[in-house]
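Asks: Sequence plus the predicted model coming up.
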Amino acid sequence: MASRARAWRWRLRRSHEARAPRACPAGRSRFGVGERPGVGPAGGHAHTGAVPRGVRAGGRAWGSERATRRFQGRGVRIRAGGLFSFVTGRGTGRSAFLLFGLLLGLPLPLWGEEVPVRFEHVQRTRWGESVYLLGDAPQLGGGDLARARRMVPGANGRWELTVSLPAGLRYRHSFWVRSNDPDRLADPSNGVLAGAERSDVVPGAAVPRSHRLRYTSGWAAPRLRYLFAPGEARDVFFRRIGPGRAPGEWRWEAEASTLLGELAFLPHDGTGSVDRPPDGGFYRTRAVSSELEDGRLRAASTAPGRGRVVRVDGWWSRHTGNARSIFIYLPPGYDRDGRRYPVLYMHDGQNLFGPDALFGGWRVGETCDRLIAEGAIEPFIVVGVANTPSRMQEYVPEADGGEASHYARFLREELKPWIDRSLRTRPGARDTGVCGSSLGGLVSLYLAWEHPDTFGRVASLSGSFWLRGWVQALERSPARPRLRIWLDSGSAGASHDSLEDTFYVRDLLLRKGYVLAGSLEHEVDHGAGHSEPYWRARLGRVFRFLFPPR
C-alpha cells in the first residue's frame, strides 16, 4: 500500500521569488468586517533559542511528508506527517500537497475535521529574534501581527510549526522575523516580512455549517453581517417573525452558513448603526440556534438560569494529612435533567467563586453561566479544591523538592471517586480536566502528564515552569499521552510572567508531536501580569478550548 501511495502521490509544485524583507506596516486584520489595528500593550521576552547570526540559511528546499504522526479525525484516520507541508527558503520556495486520503481511497476530511498543517521556513536570524507565522485564519493570528505564531527553531536556520486547520480552508500566510523583546512583542511595527505572502487551501471538502439567529430589535429592517470564511464577510436580511416586548419592537430571524467553527456576526441597520457586544468585537456562537436580546446572546437549546455552588468544609485526606474546603459548581439544568456531565478540577478553590475572594477571584460561576447560555461550551461541573498552608509542598513535584505525588493521590484516590459517586459525572479521562495558575498551573500539567488515565484535559495559566526539575523530566520522557493542553502567560512584571519558560514548555510539547490549535493551545496575554484579574479575563478562552460544545 505504501509503495502504491508513493507511486501515485500528487505533488503540486509552485515556485516564487522571495521579495526583499520590508518593514512591517501598521498591524491590520483581514479577519472581520474591514480592518482594525493589531495593537496591544507592550510585552514579551527575549527568546534564547533563536538562531544566532552567521548560521547559513536559505537555498532551495523541498517539502517531504515521510513522518509517521497520525491524524485522528471524526471517522477519518490518515497516516501522514500533517497531510500538508510548506517549506520555503531564501530565494526559492515550494509547497507540497500530500492527499493520502484520496490516493488510498479514504474520504478526505470534511469541514469540522481538523487537518494538521506543517509549515517550514529557512531563515537567518539574529540572537533574540524568531520567525513568526502569520495568516488570515484565526488559528494563524487572524492577520494581527501581535498574535502571530512563533515557530520552533531547529538546526541550520530551519523553523517549523504544525497548526491544526479546518479541512477545505482557503487562507493566506506569511513569515515574519520579529524581535522577542518584551517591550516590543505586541508592537505591530516589530517585524520584517520574510518572503512573499502565499495563498493556499487545506486539503479536504469545505462544508458550510448553518446557524439560525433570533434577534429582538426596534430597527425597521435589520441585517446580519457575518464571517463566511477568513476575510470574507456576508450580509443577509432578517425576516420579521412576530412582535417584541413593547410597541415598536419586533422579533426577527435570520439564517447564515459559515465555514468557520463558529458564527461570528454583527447585527446592523444598513445605515451605519451596529449592535456590538461589550468587548467591541463580534458576537460569537457555536450553537446551531441562538437568540440575541439586549446584548445578551444565548443558545436556544441551553437550560435557562444560573448554576449553583455547593461548599463542603473539612474534607480530610489521609494522603496529604490535612483538611480543606471543596467548592462544587453545578451548571444550569443539573437539578432538572438526568444527564451526566464532564468535570473540571481547579486548584486554589477558595479564589474561584465568591465576590470576597482574593483580588476579586476568578468568578468561575459567572463565566460558566455566560458561556453555557451562549452555547460556547459544553456544560460541565467544576470542583474547586481549596489550598492549605502546605500549598508549596502540594503543588510542587518531587523533582523540584515538593510532594505533589501525595496531592495527586488525594485527588485520584479520594476526592474524584467521591465526586463520581455523589454526582452525575462522566468519569473517564477524556471528560475529566484539571486547571490552575502559577504553581497550580505547574501541578496541573504534572497531574495530567503523570496520570493521563485520570485527567485528559489540562489548563496551565501562568504556570511556574521556571521550576525546571520536573520540566526536564518531561523533556526526557518518551511518552506522549493523548491530552488536550492549554498553556498561557502574560508578559508583564519582573519575570514577564514566565513567558519564555512557558514558550520552552510549548516547544517541548510541539517537538513531541502536539499540534497548535488542535491538541495544544498557547496564548500570550500582552501586558498581563501574574494575578487573579488577568487569569479571570482569560478564563472564557480557556473554557472554550477545554470543553467545546459537543
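Replies: Perfect, thanks for sending it. Numbering: from 1, shown residues only.

Asks: only C-alpha atoms for contact and neighbour calcs from this point on.
Replies: Fine.

Asks: Residue 407 belongs to a helix?
Replies: Yes: according to DSSP: H, G, I helix; E, B strand; the rest coil, residue 407 belongs to a helix.

Asks: list the contacts for it?
Replies: Residue 407 makes contact with 319-320, 394-395, according to CA atoms under 8 Å, 6 or more residues apart in numbering.

Asks: And residue 322, by the same measure?
Replies: 316, 388.

Asks: ok, the closest residue to residue 316 other than its chain neighbours - contacts?
Replies: Excluding its sequence neighbours, the residue lying closest to residue 316 (CA to CA, 6 or more residues apart in numbering) is residue 323, at 4.1 Å. Contacts here follow CA under 8 Å, 6+ apart; on that basis residue 323 touches 314-317, 388.

Asks: so which helix or strand takes in residue 323?
Replies: Secondary structure assigned from DSSP states H and E places residue 323 in strand 322-330.

Asks: Ok, residue 499 next?
Replies: Element membership of residue 499, judged by DSSP H and E, is helix 499-511.

Asks: Next SSE downstream of that helix?
Replies: Counting by DSSP H and E, what follows helix 499-511 is strand 520-524.

Asks: quick one: the helix or strand following that next one to strand 520-524, angle?
Replies: Once strand 520-524 ends, the next helix or strand along the chain (criterion: DSSP H and E) is helix 532-546. Direction vectors for helix 532-546 and strand 520-524, defined by axes from the mean of the first three to the mean of the last three CA atoms, to 10 degrees, enclose an angle of 150 degrees.

Asks: in helix 532-546, what's buried?
Replies: Across helix 532-546, burial judged by 16 or more other CA atoms under 10 Å covers 532-536, 538-540, 542-546.

Asks: packing partners for the helix or strand in which residue 163 is found?
Replies: Using DSSP H and E, residue 163 maps to strand 158-166. In this structure, strand 158-166 makes packing contacts with strand 114-122, strand 152-153, judged by 3 or more CA pairs under 8 Å, 6 or more residues apart in numbering; DSSP states H and E.

Asks: Second structure follows, compare the two:
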Amino acid sequence: MKFYCFILLYLFFSMQALGQHTLDSITLSSESLHITKKIWIYKPLLSKSNSKKFSVLYMHDAQNLFDSKKSFSGEWNIDETLDSLHAQTIVVGIEHGNANRINELTPYKNEKYGGGNADAYLEFIVTVVKPYIDSHYSVKVGKNHTGIMGSSLGGLLSYYAILKYPEIFGKAGVFSPAFWINKKEIIDLTEKTKDLDANLYFMCGDHESENMVSDCNEIIHLVNTKRCTCKMLTKKVIIPGGEHNEKLWREQFAKAYLWLF
C-alpha cells in the first residue's frame, strides 16, 4: 500500500513538474500611440532557481495562441507545446485589434485594403511592452535571446520587425507571410538593408494561395544574396498540402521554436 501511494505521489509531482507554467494577462497602453492592448505572458516553471533568466519570444494575435475559446478558428497550443518541450522561454502574446488588425500589422498602406500603421504597433512593443517584460520578469535582454513570430499578416510583420529593429530582434518565425499586401515595399526595404544577421525561419504550405510559395522563395532568395548561406541563418520549410490556418501553424510551431531557440 505504501509503495502504491508512493508511485501515485511520484506520478503526480512528475506531471506537475512537466506541465507547470504561469499564464499572466495584463493591459498596457501608450498614450502617444493611442494604443491599449491586452498582453498574455507565458512563463515556464521548470527552473527551481529564482535567478534563472529566460529568452523571450514576442508573438502577434494572442487570441489564437493559448485559448481556443478566445480564438477565431482554433489555437496554436503554445503553452502545452512549450511545456512538452521543457522550454525555457517566456512568450509574450499581444492581442490584435480585431477590425483594426490589418492596420496594425501592415507596414505600408495597400491601395485596396488600406492599413499601414505597423510602425506605431511595433513602437508600442519596443517602447512599452518590452521594457515592462524586461523589468518585471527575469529575462535575457540581448537580441540573440529575443525573437518575434507570427502568421499571415503577423508573419509579414515579424519579417518587417527584423528589418526595422535589428538591434532588438535577432530571431523571427515567419509563418505563411502575407508578403503580397506590401510586396514591392518589402522587397525595396530588404534590398536597402545592409546587414541582415538575424535567424529567420520561413514556413508556409503549398496549398495556401497561388503565390504564397513563390513570394516566400523570392524574399528568401533576396535575403540569402545579402549573406553567406554557409552561416545557416535562414531556414525554409514548405509543407505539402499545408493550408492557411491555425492547424498548420500549430503543427509547425515546435519545429520552428527548436530551430530558433
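Replies: Received it, and whenever you're ready, just let me know what you need. Just so it is clear, the model here is predicted, and its values are computed rather than measured.

Asks: After superposing, what score do the chains get?
Replies: Scored against TM-score structural alignment, normalised by the length of structure 2, the superposed chains reach a TM-score of 0.85; 242 aligned residues with a CA RMSD of 2.3 Å.

Asks: re the thing from before, is it possible to get a markdown table of the buried residues of helix 532-546 of structure 1 that adds distance to residue 403 of structure 1?
Replies: Compiled in a markdown table, these are given as follows (distance: CA to CA, whole Å):
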| residue | distance to residue 403 of structure 1 |
| --- | --- |
| 532 | 25 |
| 533 | 29 |
| 534 | 28 |
| 535 | 25 |
| 536 | 28 |
| 538 | 29 |
| 539 | 27 |
| 540 | 31 |
| 542 | 27 |
| 543 | 28 |
| 544 | 31 |
| 545 | 30 |
| 546 | 27 |
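
Asks: rewinding a little: and the strand holding residue 163 of structure 1, which stretch of structure 2?
Replies: On structure 2, no counterpart of strand 158-166 of structure 1 exists by TM-score structural alignment.

Asks: what angle separates that strand from strand 114-122?
Replies: Here the directions of strand 158-166 of structure 1 and strand 114-122 differ by 160 degrees (the same axes, to 10 degrees).

Asks: Measure how the following helix or strand past strand 158-166 of structure 1 sits relative to strand 114-122, angle-wise.
Replies: Going down the chain from strand 158-166 of structure 1, the next helix or strand is strand 170-179, by DSSP H and E. Orientation check (the same axes, to 10 degrees): strand 170-179 of structure 1 against strand 114-122 gives 40 degrees.

Asks: residues contacting residue 18 of structure 2?
Replies: Going by CA under 8 Å, 6+ apart, residue 18 of structure 2 touches 46, 83-84, 86.

Asks: So which of those sit within helices?
Replies: Counted as lying in helices by DSSP state H, out of the contacts of residue 18 of structure 2, are 83-84.

Asks: Translate residue 309 of structure 1 into the numbering of structure 2.
Replies: That one, residue 309 of structure 1, aligns with residue 23 by TM-score structural alignment.

Asks: Surely its match and residue 39 touch.
Replies: No: with contact defined as CA atoms under 8 Å, residue 23 of structure 2 does not count as touching residue 39 (10.2 Å).

Asks: Please identify which of those two sits among more neighbours.
Replies: residue 39 (19 against 15; other CA atoms under 10 Å).

Asks: counterpart of the more buried one in structure 1?
Replies: Under the alignment by TM-score structural alignment, residue 39 of structure 2 pairs with residue 326 in structure 1.

Asks: quick one: that match from residue 383 of structure 1, how far?
Replies: Distance check for residue 326 of structure 1 against residue 383 of structure 1: by CA to CA, to the nearest Å, it reads 7 Å.

Asks: which neighbours do these two share?
Replies: With CA under 8 Å, 6+ apart, residue 326 of structure 1 and residue 383 have common neighbours residue 349.

Asks: List the residues that contact residue 193 of structure 2.
Replies: Neighbour list for residue 193 of structure 2: residue 163 [criterion: CA under 8 Å, 6+ apart].

Asks: The strand holding residue 163 of structure 1 to helix 499-511, inter-axis angle?
Replies: Angle of strand 158-166 of structure 1 versus helix 499-511, following the same axes, to 10 degrees, is 70 degrees.

Asks: how many neighbours does the counterpart of residue 363 of structure 1 in structure 2 have?
Replies: Structural alignment (TM-score structural alignment) places residue 363 of structure 1 against residue 77 in structure 2. The local packing of residue 77 of structure 2 (other CA under 10 Å) involves 19 other residues.

Asks: so residue 77 of structure 2 touches residue 251, yeah?
Replies: No: between residue 77 of structure 2 and residue 251 there is no contact under CA under 8 Å: 9.2 Å.

Asks: hang on, the earlier thing: please indicate which of the contacts of residue 323 of structure 1 has the highest neighbour count?
Replies: Highest neighbour count within the contacts of residue 323 of structure 1, by other CA under 10 Å: residue 317, with 18 neighbours.

Asks: quick one: the helices in the stretch 301-450 of structure 1?
Replies: Applying DSSP state H, counting those that start in this stretch to the stretch 301-450 of structure 1 gives helices spanning 364-374, 391-394, 404-409, 416-422, 439-450.

Asks: In structure 2, what stretch matches the second one?
Replies: Looking back up the chat, that one is helix 391-394 of structure 1. Using TM-score structural alignment, helix 391-394 of structure 1 pairs with 101-104 in structure 2.

Asks: do stretch 254-262 of structure 1 as well
Replies: Going by TM-score structural alignment: stretch 254-262 of structure 1 matches no residues.

Asks: residues in contact with the helix holding residue 499 of structure 1?
Replies: 44-47, 152, 161-162, 462-463, 465-466, 471, 475, 487-491, 516, 522, 524.

Asks: Inside strands: which ones of those residues?
Replies: Among the contacts of helix 499-511 of structure 1, the ones falling in strands (DSSP state E) are 152, 161-162, 487-489, 522, 524.

Asks: Next, the angle strand 35-44 makes with the host helix or strand of residue 16 of structure 2.
Replies: Applying DSSP H and E as the criterion places residue 16 of structure 2 in helix 2-19. Helix 2-19 of structure 2 runs at 140 degrees relative to strand 35-44, counting by the same axes, to 10 degrees.

Asks: Just the buried positions in helix 2-19 of structure 2, please.
Replies: For helix 2-19 of structure 2, burial by neighbour count (16+ other CA under 10 Å) applies to 18-19.

Asks: Now do the contacts for the equivalent of residue 62 of structure 2 over in structure 1.
Replies: When structure 1 is aligned by TM-score structural alignment, the residue opposite residue 62 of structure 2 is residue 349. Shown in contact with residue 349 of structure 1 (CA under 8 Å, 6+ apart): 325-327, 383-387.

Asks: any chance of these in JSON lines, with distance to residue 432 of structure 1 too?
Replies: Shown next, in JSON lines, are these (distance: CA to CA, whole Å):
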{"residue": "325", "distance to residue 432 of structure 1": "20"}
{"residue": "326", "distance to residue 432 of structure 1": "17"}
{"residue": "327", "distance to residue 432 of structure 1": "16"}
{"residue": "383", "distance to residue 432 of structure 1": "11"}
{"residue": "384", "distance to residue 432 of structure 1": "13"}
{"residue": "385", "distance to residue 432 of structure 1": "15"}
{"residue": "386", "distance to residue 432 of structure 1": "18"}
{"residue": "387", "distance to residue 432 of structure 1": "20"}
